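In: Next come a sequence and a model predicted from it.
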Amino acid sequence: MKKAKKVVSLLLIFTLTVGATLMTGCEKKESDPAKSIVVTVNDQNVYLNEVMYYISAVESTGAQYDAAYQQYTGASYWDQKDPNDPKSLSMREQAKNYVLDTAELYEILYDKAVKGKYTLTDDEKTQAGTNADQILNQMSKDQLKVTGFTKDVLVKVQEKLTLSGKYYKDLVDSFDIDDDGIKASIKRDDYKQYKTEYLFVPTTKYDENYKSVDLSADEKAAAKTAITAALDKVKAGEEFSKIKEADDKLTSSTLDFVVDDGSAEKEYQEAAMKLDKGAYTTDIIETATGYYIIKMVDNNSSDAYDKEVSTAISKAEDDAFKAEYEKMKKDYKITVNNKVWDPIVIGNITIPKAETTGNAANDTSSAGNTTDTTTSGDSTTDNTSTENATTGE
């Protein structure tokens, strides 16, 4: 099979720019992350200061979703569950499982890499140090205390991820994945993509409740006048970008779609599909949201097809890895320190309290170097997410 593409950790390529998003203080009762064991894999302890790296990555991404979600719904993204499944886990619970699974995953892959005599190049070691310095330079003393980050800790994490990634890449390359067979099973015509450019004037707007409402009759008339003037300029040979600059009522952008994939409104899709490459609509196209002039950039793009093939191959690789990883775990005794891990509430540990719900500092105040644990012969959880943890597209 062909080489696995861009097989690097999502968390590794995620440059940890936590900076000002970390908490600016810590509770007196908060225990030392460097001495708090979260999980033991065989005889190797993984401490809270290392797990904080994975928590920070998850929370930094989740905070962006949370901000948008609260803006539109007034509710926390972290507390959302599947409305059709009363037994489903909240997003913060899923994230917590993901973090623990990720810590276990990398510890096992790292062990395999070390036993396989994998090593880092001088450049990779230097890069690990550079990444660690970049993180530390953005953090205050209080922030460092909360996370337990030191240069040694961060360099260790970076090097572990890099070495694990090398082992993972070689492992995936060894799988007997029939790339050509997967490609042949996907019909290109089903993913024929139309790439378009457009000029647009809206006839709707959002009210204070973020509900789409129609513009007034006068506003619609002004919109129609603007798009009509734009069409005259298009017919005269002017470029869309130049036309847009002359009238702030106009919007110019691109829209790529596969038939009936929901990317384009029905009227837009039907009009666009009639165009040859390089042609534009000679009439104004009206949809429920506004007026369009459409130009066909490419009416036979393979981008969507290529992406679908790549996704299918990646899934086959990931499925094969998951099966192999389940076998790997049987050789490892994984012990979770519940006294440290159970009080952790993902979503508000490494970001300001004002931007989150709950109180992570209080939640983690009882986390100490204790020995109340849950032990499993292979793993404490069954939902290890290897797709995001170990591969990047």
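Out: Arrived safely.
In: C-alpha only now, for contacts and for neighbours.
Out: Noted.
In: how close does residue 137 sit to residue 276?
Out: Distance, residue 137 to residue 276, using C-alpha to C-alpha, to the nearest Å: 54 Å.
In: what do you get for residue 111?
Out: The value you get for residue 111 to residue 276, if C-alpha to C-alpha is used, is 57 Å.
In: ok, these two, which is more surrounded?
Out: residue 111 (20 against 14; other C-alpha atoms under 10 Å).
In: So that one versus residue 172, what's the distance?
Out: For residue 111 relative to residue 172 (C-alpha to C-alpha), the value is 17 Å.
In: Next: residue 214.
Out: Distance from residue 214 to residue 172, by C-alpha to C-alpha: 53 Å.
In: So these two - more neighbours on which side?
Out: Counted by other C-alpha under 10 Å, residue 214 and residue 172 do not tie: residue 172 has more neighbours, with 21 against 16.
In: what about that one, helix or strand, and which?
Out: Taking DSSP states H and E as the criterion, residue 172 maps to helix 151-173.
In: Second structure follows, compare the two:
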Amino acid sequence: MKFKKFAAVILMSVMIGSMSLSGCGINKNATAVTMTGDAIDTIEVDMGYANFAARIQQASYDGIFASYYGEDYWTNESYAKNGKNMQDSIKDSVMENIETQCLLEAHMDDYGVEITDDEKAAMKEAAEKFMSDNTKSALKEVGATEEYVERYLYLQTVQQKMSTAIRATADTEVSDEEAAQRTFSYVKISLTTYTDDSGNQQTYTEDQVTVVKKDAYDAAEKAKTDFDGTASDYGYTVQTYSYGSDEKSESDGGFCDAVITAANSMKEGDVSDLIEGTDCYYIIRLDSEFDSDATEKKKQSIISDRQDEAYNNAVESYKKDIDINVNDKEWSKVVFDNLFTTPSASDSSSATAE
């Protein structure tokens, strides 16, 4: 079944690493989060499931980051953001996702979304395989039961189907005018650093900057008749950039304001004078006043943004009039103090045998 491949991605086989078991005392029957409101029946998620969802997320991170950042990366303050270490940040994300998935489940009828019997059967099969593929110690540490695994896959599928259904309501009509893109080729000439023959970054001396500036002015004149050839002669790298009416300012992450202003005043094929940027110069050639390929890509980007907005607005509306109460005392007991590793092929055989 198609679902089996999806399940395999969501549920990796995991093994306990070299760290000892902590026995953190999770009360799986305690309530992790309660959601109440006039538009829904009361939703309660138990700690057993919430812990499992968190530990599965941990396992997916451990397989990637532990070898790079060290075994303490979950609580190491060096990796903290906005006052929260990685463990607390990921736990917040997991809890928010659980809340979202449960609310999407409560609104499935709004979009005629259903989980078929075949999909449920595939979930059960995937859950059974997950339980048989892992050691008892790994299953205990991750808090897995067949019921939790099935529920996890069920909610993942609900979220996927609801996302598709909600996104389908977005307006997909985008005019050429709204998406229109202009494209220019450009060279950027740094006035501060360069890469030496060994590939190392070096800083220009004052005398070198004088030479770089003179070359840039000479190149700008020659580029008027042969943009690409001049760039090659001076060792400049030619790149392209497309932009439209929604181009952000340079301070907000857009291209250099002076370059965009120059490009807007040019006709197709025109080459600019030398344009001064921040610690650099630019020379540009306007390649297209209306780039059909770039415009089509922009249309798809606009549609995607609308679909994202439709989904996010729907989720926000579900949460707007809902009281969500997280059991912080119990949730704080979920800790990522043991690392999981993905087994090699030989390890997998041994783990299954065990």
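Out: Sure, I can see it. Just so it is clear, the model here is predicted, and its values are computed rather than measured.
In: Tell me how they score on TM after superposing.
Out: Here the TM-score for the pair of chains, by TM-score structural alignment, normalised by the length of the second structure, is 0.56; 301 aligned residues with a C-alpha RMSD of 5.8 Å.
In: picking up where we left off before, after the helix holding residue 172 of the first structure, next one along is what?
Out: Where DSSP H and E defines the elements, the next helix or strand beyond helix 151-173 of the first structure is helix 179-184.
In: Can you give the distance of that following helix from its chain's centre?
Out: Its chain's C-alpha centre and that of helix 179-184 of the first structure lie 27 Å apart, by C-alpha atoms, centre = their mean, to the nearest Å.
In: Strands along the first structure, start to end?
Out: Here the first structure has its strands, by DSSP state E, at 37-41, 44-47, 193-202, 204-206, 212-214, 251-258, 285-286, 290-301, 334-337, 373-376.
In: would CSV of those strands with distance to residue 232 of the first structure be doable?
Out: Converted to CSV, the strands of the first structure look like this (distance: least, C-alpha to C-alpha, whole Å):
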stretch, distance to residue 232 of the first structure
strand 37-41, 67
strand 44-47, 67
strand 193-202, 12
strand 204-206, 23
strand 212-214, 26
strand 251-258, 16
strand 285-286, 14
strand 290-301, 11
strand 334-337, 69
strand 373-376, 72
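In: So for residue 26 of the first structure, which of the ones you listed sits nearest?
Out: Between residue 26 of the first structure and the strands of the first structure, the shortest separation by C-alpha to C-alpha is 18.2 Å, and it involves strand 44-47.
In: And that closest one, what's buried?
Out: Across strand 44-47 of the first structure, burial judged by 16 or more other C-alpha atoms under 10 Å covers 45-47.
In: Packing partners of that strand?
Out: strand 37-41 (3 or more C-alpha pairs under 8 Å, 6 or more residues apart in numbering; DSSP states H and E).
In: Pull out the buried positions in the strand it packs on.
Out: For strand 37-41 of the first structure, a neighbour-count test (16+ other C-alpha under 10 Å) marks 37-41 as buried.
In: how close does the spatially most distant residue from the centre of the second structure sit to residue 213 of the second structure?
Out: Ranking residues of the second structure by C-alpha distance from their mean position (C-alpha atoms, centre = their mean) puts residue 207 at the top, at 44.6 Å. For residue 207 of the second structure, the distance to residue 213 of the second structure equals 10 Å [C-alpha to C-alpha].
In: re the thing from before, which strands and helices sit next to the helix holding residue 172 of the first structure?
Out: Partner elements for helix 151-173 of the first structure (3+ C-alpha pairs under 8 Å, 6+ apart): helix 10-13, helix 48-73, helix 91-115, helix 122-137, helix 303-329.
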